[in-house]
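> Quick one: sequence and predicted model below, then my questions.
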Amino acid sequence: MMTETVADRTTCWTISTKLSFRFAFILILSFVILKNNGAFPLFSLATKPILAATYQFVPWFSEHILHYHYDFKIVTNGSGDTSFDWVSLLIIVLIAAVGAIIWSIIDRKRTSYNDGYYWLTVIVRYYIAFMFINYGLIKMMHGQMPAPTLHRLMEPLGEFSPMGLAWTYFGFSKGYSFFVGLVEFLSILLLFRKTMVLGALITLATAINVMAVNYFFDVPVKMLSTALFLFAVFLLLPYLRAMYLLFFKGEAAKLVAARVPIFNSRNRRMIRDISKGILLILFGTMQFISYQASSRLLKQYMKKSPLHGIYRIDHSRAESESIPTSWRSIIFEFEGTATVRDTDYLPARESIALDTAKRTVSLNHVTFDYTRIDNGDIVLRHTQDDAIEEIWLRKVDPDKMELNKQGFRWIQEYPNNR
């Protein structure tokens, strides 16, 4: 594709184009302010009063105007598709519609919004790029969808939620997680005008995939992923004819360069460049800080138990009084808890107290002395009525499980679809 010179800035817009722009401008700007998700550096500080007012107004609007009741204490949390989010989106759409009509009446003599459109695309470009870079980096560090835990490995497929299944699928392969994150990181191309179209095309494909996963695996980020998809489409609207001619007609096509506001003053151009530099530096700094914080949290959250492993409880040696005979396996994954599965393979979470210095572990309200055997087995001993009760925990090697023992192979004589 070739690039054409900047289009004529005196072109008059049609009434429908101006009305659409006014609606889109209010809608997109409101969405970016209220659904920022930490995309812009320090933006949450500036929008804090607006968000505080929204937390009050949305429940009132829901109750008195829509007559829709939900737990009004719930706002945007781990789910981005809460009742609060959907009601607030409806309010944004209504405000954009009413605002566009009022704007059209007040400013009906204006012939075009070339400069306003340019700055709106800048906001959209940076919003998409910052959002996807943030998600991309955490995927590249294998943090958003981590590798399957021991608990996951022992969980039957029927116990998985759709989202849990998707997270396990992505998390199984560190390489795939890195690749997906890298593709999302390529949205950095949106930060530069000359690579904006390429960045928007890559982002569009990425957003479609993310949106499909969120829709079909019930991941509660449907609203945001749909918005990112629509924002990418918005950036590509001026180039649809050129792409149609190139991809569908096989004809030569030109990309019209973005209309850039004319900065006659050298100082204004300097201010623009410095402002962009500061914004990118702030974003990069915050990403680095966030990366460090996420790494610390992951290490803390994923801190393994000193007894880390999957163990089969051996009831064949003697009848146990301290541990129910219905217990069949126990998983020591992270500190403070263990997961037990019974004869029906039903899971139960057990709180434990582990003292590595005294080599004791409290389980089922009983304190045992424990000894680790060379082969990985653990022997629990408990003295009761002058008798020593001994329970053996047989170590299960997770690397011998079908999911883990199958590595990458260039040559496969037969498929291994189990």
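Received it, and whenever you're ready, just let me know what you need.
> okay, CA-based contacts and neighbour counts for the rest of this
Noted.
> Where does Asn416 sit: helix, strand or coil?
coil (DSSP: H, G, I helix; E, B strand; the rest coil).
> try Tyr176
On the basis of three-state DSSP, Tyr176 is classed as helix.
> next one: Glu333
Under three-state DSSP, Glu333 falls in the strand class.
> Please work out how many residues are found near Asn209.
Using other CA atoms under 10 Å, Asn209 is surrounded by 14 other residues.
> what are the ranges of the strands in the stretch 251-400 of the chain?
Here the stretch 251-400 of the chain has its strands, by DSSP state E, counting those that start in this stretch, at 254-256, 304-314, 327-334, 337-342, 347-351, 353-355, 360-363, 366-372, 378-384, 387-396.
> which of those strands sits most buried?
strand 327-334 (a mean of 22; mean count of other CA atoms under 10 Å).
> Ser104: neighbouring residues, count only.
17.
> element containing it, please.
Secondary structure from DSSP states H and E places Ser104 in helix 83-106.
> putting a second one here so we can go through both:
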Amino acid sequence: MNQTNTLTATPWNGITKFLFRYFFAFCALSIFPAIGNILFTIVSKLLNLLFESEITYHPSGSGDTLYDYYKLAFTAITALAFAFLWTLIDRKNKEYKLILYWQETYIRYYLGMFMLVYGFSKVIKTQFTYPSLTSLILPLGNKSPMGLAWTFMGFSDTYTIFSGLCEVAAGLLLMYRKTRTLGAIVCFGVMLNVFLMNMSYDIPVKLFSFQLMLLAAFLIGLDYKRLVNFFILNKPVGTQFNRQPFKSKKANLITQIVKGVAIITASGFMIYNGLRSQMMYGDACPKPAMYGIYEAEDFIMNNDTLPPTLTDTNRWKNIVFEKGDGVNIFKMNSSNWGHLLRYRAETDTLKKEISFFSYSDSTEVGRLKYYKTDSIHYTFEGIFKNDTIKLNTRRSDEKDFPLISKGFNWVNEYPDNR
């Protein structure tokens, strides 16, 4: 390898070497999945046998489970033990520039990859989708903090796409050593905002977002002297010499070309998958023929008219046909997602008939005929779970809600904070 990195050629002091050993071990256990996962699996099984405790992994979409905190504690303690052992064994090396070079390289690509993944999911809006019809009629007070954050982000295309572009920019800058520090600074700012959102809205990605922020801080720290001299001490900063992986210029050029092709290919794949996902379940998902909210004005079950009592567990309040094939049924006592009846719907527009299917086993649970009585009123009748039902409804959709219909205005004579 030629040239020097940002690292000084002078020997490191004992504290610097110990901190490097600890951080290297911590990174090896936490961002090299095979190493950390295998070791923790072995240790957790031993602990389960010795103490008759349960440290089990259950995939739930949360990154802040008890298992994850156990794993973090294991990683921190094991890295400390490894650092002490390394210090006792290795007393000859004065510095670890070469190891740090490859560690920094791996962290750049690791961090950059996640920035691109998360960034494109915001730019194409698959992570935060537009508020669904169901979310618009659920009481605000019954939303979870995370659900509120998702609605807030999904409502604004501008803010969500801007957030994604910042993450994509950070990811691309991190891919190249010359723009590493700028990419790390952008990445740290972006991830600080994400981490604070996760903390403020109880979004269960707190540990991972903090880890990414920590890695960005590490990359910034590699250039801390130059940054302090430039931004604070107003001192001249010399050119940074970048270490190249090979001595041959041709080999380094080929490496850059291969890396460029890999970045373009990976980015193209993420964009393709994002657009495909958006068509399947995102904002671009097609609306079904009966898309809308149908509020039951009258509800008849087995020839018995049920009054709109708020505690009634049988009477329907709303039928909501979402984008795609999802349909949610509100009972009178439905106040959150857990109270809804959720099914897959197939509409035959020629027969004017809707079939409802269970998500769990695809069995048909009901079939209703529908007909339009005027521009906004519809009647549904048929068999649902062995009951004969009929309901007269009033249709609405997102355009009937001020949150959606008000839109953006450059000129506002009065604030509309409702």
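Everything's here; your move. All values reported here derive from a predicted model rather than from experimental measurement.
> Arg266 of structure 1: which of the strands of the stretch 251-400 of structure 1 is closest?
With CA to CA as the criterion, Arg266 of structure 1 lies closest to strand 254-256 of the strands of the stretch 251-400 of structure 1, at 25.4 Å.
> mean shift of the closest one relative to structure 2?
Taking mean CA distance after the TM-score superposition for structure 1, the mean distance separating strand 254-256 of structure 1 from the aligned residues in structure 2 is 4.8 Å.
> a markdown table please, covering the strands of the stretch 251-400 of structure 1 and showing distance to Tyr68 of structure 1.
A markdown table is the format used below for the strands of the stretch 251-400 of structure 1 (distance: least, CA to CA, whole Å):
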| stretch | distance to Tyr68 of structure 1 |
| --- | --- |
| strand 254-256 | 47 |
| strand 304-314 | 45 |
| strand 327-334 | 41 |
| strand 337-342 | 40 |
| strand 347-351 | 37 |
| strand 353-355 | 46 |
| strand 360-363 | 47 |
| strand 366-372 | 50 |
| strand 378-384 | 56 |
| strand 387-396 | 51 |
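> quick one: secondary structure of the residue sitting nearest the centre point of structure 2?
For structure 2, the residue nearest the mean C-alpha position is Gln127 (5.7 Å; CA atoms, centre = their mean). What three-state DSSP gives for Gln127 of structure 2 is coil.
> Now do the same contact list for it.
Ser121 (CA atoms under 8 Å, 6 or more residues apart in numbering).
> and the angle for the helix ranked longest in structure 1 with strand 327-334?
Longest helix of structure 1, by residue count under DSSP state H: helix 266-301. Angle, helix 266-301 of structure 1 to strand 327-334, by axes from the mean of the first three to the mean of the last three CA atoms, to 10 degrees: 140 degrees.
> Figure out how far helix 266-301 of structure 1 is from the centre of its chain.
19 Å (CA atoms, centre = their mean, to the nearest Å).
> Going by contacts, tell me the helices and strands next to it.
The helices and strands touching helix 266-301 of structure 1, judged by 3 or more CA pairs under 8 Å, 6 or more residues apart in numbering; DSSP states H and E, are helix 114-140.
> what range in structure 2 does the helix it packs on sit on?
Using TM-score structural alignment, helix 114-140 of structure 1 lines up with residues 97-123 of structure 2.
> Which positions in the matching stretch come out as buried?
Within stretch 97-123 of structure 2, the residues that count as buried by 16 or more other CA atoms under 10 Å are 97, 100-101, 104-105, 107-113, 115-123.
> Stretch 134-146 of structure 2 too?
Applying 16+ other CA under 10 Å to stretch 134-146 of structure 2 flags Thr134, Ser135, Ile137, Lys143, Met146 as buried.
> can you check stretch 83-90 of structure 2 too?
Ala83, Thr87.
> can you list contacts of it?
By CA under 8 Å, 6+ apart, the list of residues contacting stretch 83-90 of structure 2 reads Phe18, Arg21, Tyr22, Ala25.
> For the helix or strand harbouring Tyr244 of structure 1, name the packing helices and strands.
Using DSSP H and E, Tyr244 of structure 1 sits in helix 240-247. Where contact means 3+ CA pairs under 8 Å, 6+ apart, helix 240-247 of structure 1 is not packed against any helix or strand.
> How far does it sit from its chain's centre?
32 Å.
> what about it, how far off from structure 2?
So helix 240-247 of structure 1 averages 3.7 Å relative to structure 2 (mean CA distance after the TM-score superposition for structure 1).
> Settle this for me: Ile389 of structure 2 is touching Asp304, isn't it.
No. Counting by CA atoms under 8 Å, Asp304 is not a contact partner of Ile389 of structure 2; they are 9.1 Å apart.
> Quick check: the gap between the counterpart of Leu307 of structure 1 in structure 2 and Phe321 of structure 2.
When structure 2 is aligned by TM-score structural alignment, Leu307 of structure 1 is paired with Met290. Remark: distance between Met290 of structure 2 and Phe321 of structure 2 (CA to CA, to the nearest Å) = 6 Å.
> Next: Ile404 of structure 2.
Ile404 of structure 2 is 18 Å from Phe321 of structure 2, by CA to CA.
> try Ile137 of structure 2
13 Å.
> Can you name the residues that contact the match of Leu307 of structure 1?
Met290 of structure 2 neighbours (CA under 8 Å, 6+ apart): Phe321, Thr347.
> Check the gap between it and Lys399 of structure 2 for me.
Taking CA to CA, one finds Met290 of structure 2 at 15 Å from Lys399 of structure 2.
> try Met279 of structure 2
From Met279 of structure 2 to Lys399 of structure 2 the distance is 21 Å (CA to CA).
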